[in-house]
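Participant: Here is a sequence with its predicted model. Questions after.
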Amino acid sequence: MRYSILLALVLPVFALAQTVAGGGAGAGSVRSGVFNATATFGPVARQAVVAGLPYSCEQVSEHTQTLSDGTNISDRRMVVKMYRDSAGRTRTERPLMIGPAGVAAEAPVMVEIFDPVAGYRYILDATKREAHRSAFAAVPAGAGTPSPGAARVIASQTAQAGTVAMIVPAPAGIAGSPQFPRPEISSESLGTKIIEGSLAEGRRTTMTYAEGSIGNDRPVVVTQEMWNSPELRILLLSTSHDPRSGDSSMKTENLSRAEPDPTLFQVPPDYEIVDDNGPVTLQFSSPPAPAK
């Protein structure tokens, strides 16, 4: 049986202090129906700190696409768990794969903890029971610009063997070149609305690729809506429509303003702390491919 897995090494930026710090890359292969891979994460960037506004939530990402024959494909790609305490510490639990394998109970998860009080980021390696610790510089909320998310890797898995095809976004600075035409971009306010009990401010961005700019015989229009909480400084809802790839959404669910469990921001006592000054590489395996 053949199916696709998206390996989400680093997600795109979604809000202020809640970004993954550093770029990502990865590789993997399939042996006996098990997907084995490595994921490498870059050094820690400067991190904005939001103190005094604790919360916890889940961010659910979905994707739908309509094929040329009218077939609709819809899947729940990822559920990311987010936590922040009153001191500004954050914890992110992010599946390392997107799609059916990413939402499975046994799917591998990357846990990232930012502790601005101690000045460290921790990446927990559940396989080796290690906590990779890196120092970082905290800055006031709004003072810094989050680093952009890096690669997503698409792995095509078969039950026997396979390889991983990597799809990496164009590096900064080359957008607008002949190979990467720059679209016409416009933006407008969508006003405010209540999402999960919190006030959200919305903005729609429209990107239009002119006829012939990407081999198209008519303009291609891509739209994205972002709804941010000005109080919590997090993204509550985003939607995007691209006629080439379909519709994607990310919505915040189960938002709680209660103080999270303090142990969530601590390294488990049975983990060994490993100090890192450079990239961190994790090894993990997916569950076996489902029977045909």
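Facilitator: Nice, I can see it. Numbers count the residues shown, from 1 in each chain.

Participant: can we go C-alpha only for contacts and neighbour counts from here?
Facilitator: Will do.

Participant: ok, now how distant is the nearest residue to residue 53 once chain neighbours are set aside from residue 98?
Facilitator: What sits nearest to residue 53 in space, not counting adjacent residues and going by Cα to Cα, 6 or more residues apart in numbering, is residue 86, at 5.6 Å. Separation of residue 86 from residue 98 (Cα to Cα, to the nearest Å) stands at 31 Å.

Participant: what do you get for residue 216?
Facilitator: In terms of Cα to Cα, residue 216 sits 29 Å off from residue 98.

Participant: what about those two, which has more around it?
Facilitator: When residue 216 and residue 98 are compared on other Cα atoms under 10 Å, the one with more neighbours turns out to be residue 98, at 27 against 11.

Participant: Got another one to weigh against that:
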Amino acid sequence: MRVRSLRLLPLVVLLVVVALVVPSFVLAQSAINPAPPVVHIQDGGTSGRMESIFIPPLTGAPFSMMLVTEWSRPLGNGGSFTLVNKRRIVRDGRGRIYQERWLLVPKGSKIESRMDVIQITDPKEHTWLNCGVDEKICEVRPYGLVPDMVYKLAMGTSGPLPDGQGFRQHDDLGLSNSNGVDTIGYRETTTLNPGVLGNDLPMVSTREFWYSAKLGINLISKVDDPSSGRQSFSATELTTSEPDPRYFVVPEGYKVVDRRKGEEKPN
């Protein structure tokens, strides 16, 4: 998967953060009574790049939306540096997902964002099309997520972190509505004690999100972490009707390169 990004911290530090605080994905399956695997999902964070919201390949829950992203990081003089973009995300009733990737650009600047990647995933065919807009080449790679997985929010419980590293506070924010769709809100506040991650004072990070059970995604998500800054994701122009099938075919004029078999197919 190719996504343009800005590096913030060495990857090893970020992996430590993930290990101490909240895992991105946890798969679990009972060996005695086989059940669908469970995927715990969350938005935001960095692992060498900024991660966006997670879209599961659910069936029977189509939607189309524009996702507005802002990423702010502190400057040494007390100000902040903010990058923004806006991109289209579409899912049909079969669980196929179309996503555009647009470059992050400085907020309020004259620099215009542009789309550099189109991604199309098909859970039935187990394919992931990653299409470079400049090269007009779509690489086919395997796609492992399937609709019958159980997708759950990655939420911890209130209480101390292991080995005296700090404390996590979980709060239910109640019911709300976004773009005409019901949501339920949650907030997690994680405090790392001094010295856990090179910090000389308590290090506090928060995650707040408003989840749509109908669509299986967060329509509003906010992440505030001292190591990566503030990230916000907001769904706009949301519709829940079946989208145009044209989103899920190879764009006209693009060449297909099958990375699973090394085959090239002209479109």
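Facilitator: Arrived safely. Fair warning: this is a prediction, and the values are worked out from it, not measured in the lab.

Participant: And the strands in the stretch 101-250 of the second structure?
Facilitator: If you assign secondary structure with DSSP state E, counting those that start in this stretch, the strands in the stretch 101-250 of the second structure sit at 105-106, 115-122, 127-132, 137-142, 150-153, 159-160, 166-178, 181-192, 203-212, 217-225, 229-239.

Participant: wait, which of those strands is closest to residue 16 of the second structure?
Facilitator: Ranking the strands of the stretch 101-250 of the second structure by proximity to residue 16 of the second structure (Cα to Cα) places strand 181-192 first, at 12.2 Å.

Participant: Trace the closest one over to the first structure and give me the residue numbers.
Facilitator: Mapped onto the first structure using TM-score structural alignment, strand 181-192 of the second structure covers residues 198-209.

Participant: how close does that stretch sit to the second structure?
Facilitator: Here stretch 198-209 of the first structure, set against the second structure after superposition, deviates by a mean of 1.1 Å using mean Cα distance after the TM-score superposition for the first structure.

Participant: ok, and what's touching that stretch?
Facilitator: Stretch 198-209 of the first structure is contacted by residues 181-194, 219-231, 236 when judged by Cα atoms under 8 Å, 6 or more residues apart in numbering.

Participant: Equivalent analysis for stretch 226-246 of the first structure, please.
Facilitator: Under the criterion Cα under 8 Å, 6+ apart, residues 14-16, 18, 50, 53, 63-66, 195, 198-204, 220-225, 247-252 lie in contact with stretch 226-246 of the first structure.

Participant: Only the buried members of those: can you turn that into a PyMOL selection?
Facilitator: When burial is assessed using 16 or more other Cα atoms under 10 Å, the buried subset of the contacts of stretch 226-246 of the first structure is captured in PyMOL by this command:
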select buried, resi 14+15+16+18+50+53+63+64+65+195+199+200+201+202+203+204+220+221+222+223+224+225+247+248+249+250+251+252
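
Participant: Distance to residue 262 of the second structure for the strands of the stretch 101-250 of the second structure - can I get that in JSON lines?
Facilitator: Listed next are those as JSON lines, based on distance: least, Cα to Cα, whole Å:
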{"stretch": "strand 105-106", "distance to residue 262 of the second structure": "35"}
{"stretch": "strand 115-122", "distance to residue 262 of the second structure": "19"}
{"stretch": "strand 127-132", "distance to residue 262 of the second structure": "14"}
{"stretch": "strand 137-142", "distance to residue 262 of the second structure": "9"}
{"stretch": "strand 150-153", "distance to residue 262 of the second structure": "32"}
{"stretch": "strand 159-160", "distance to residue 262 of the second structure": "50"}
{"stretch": "strand 166-178", "distance to residue 262 of the second structure": "44"}
{"stretch": "strand 181-192", "distance to residue 262 of the second structure": "43"}
{"stretch": "strand 203-212", "distance to residue 262 of the second structure": "40"}
{"stretch": "strand 217-225", "distance to residue 262 of the second structure": "34"}
{"stretch": "strand 229-239", "distance to residue 262 of the second structure": "36"}
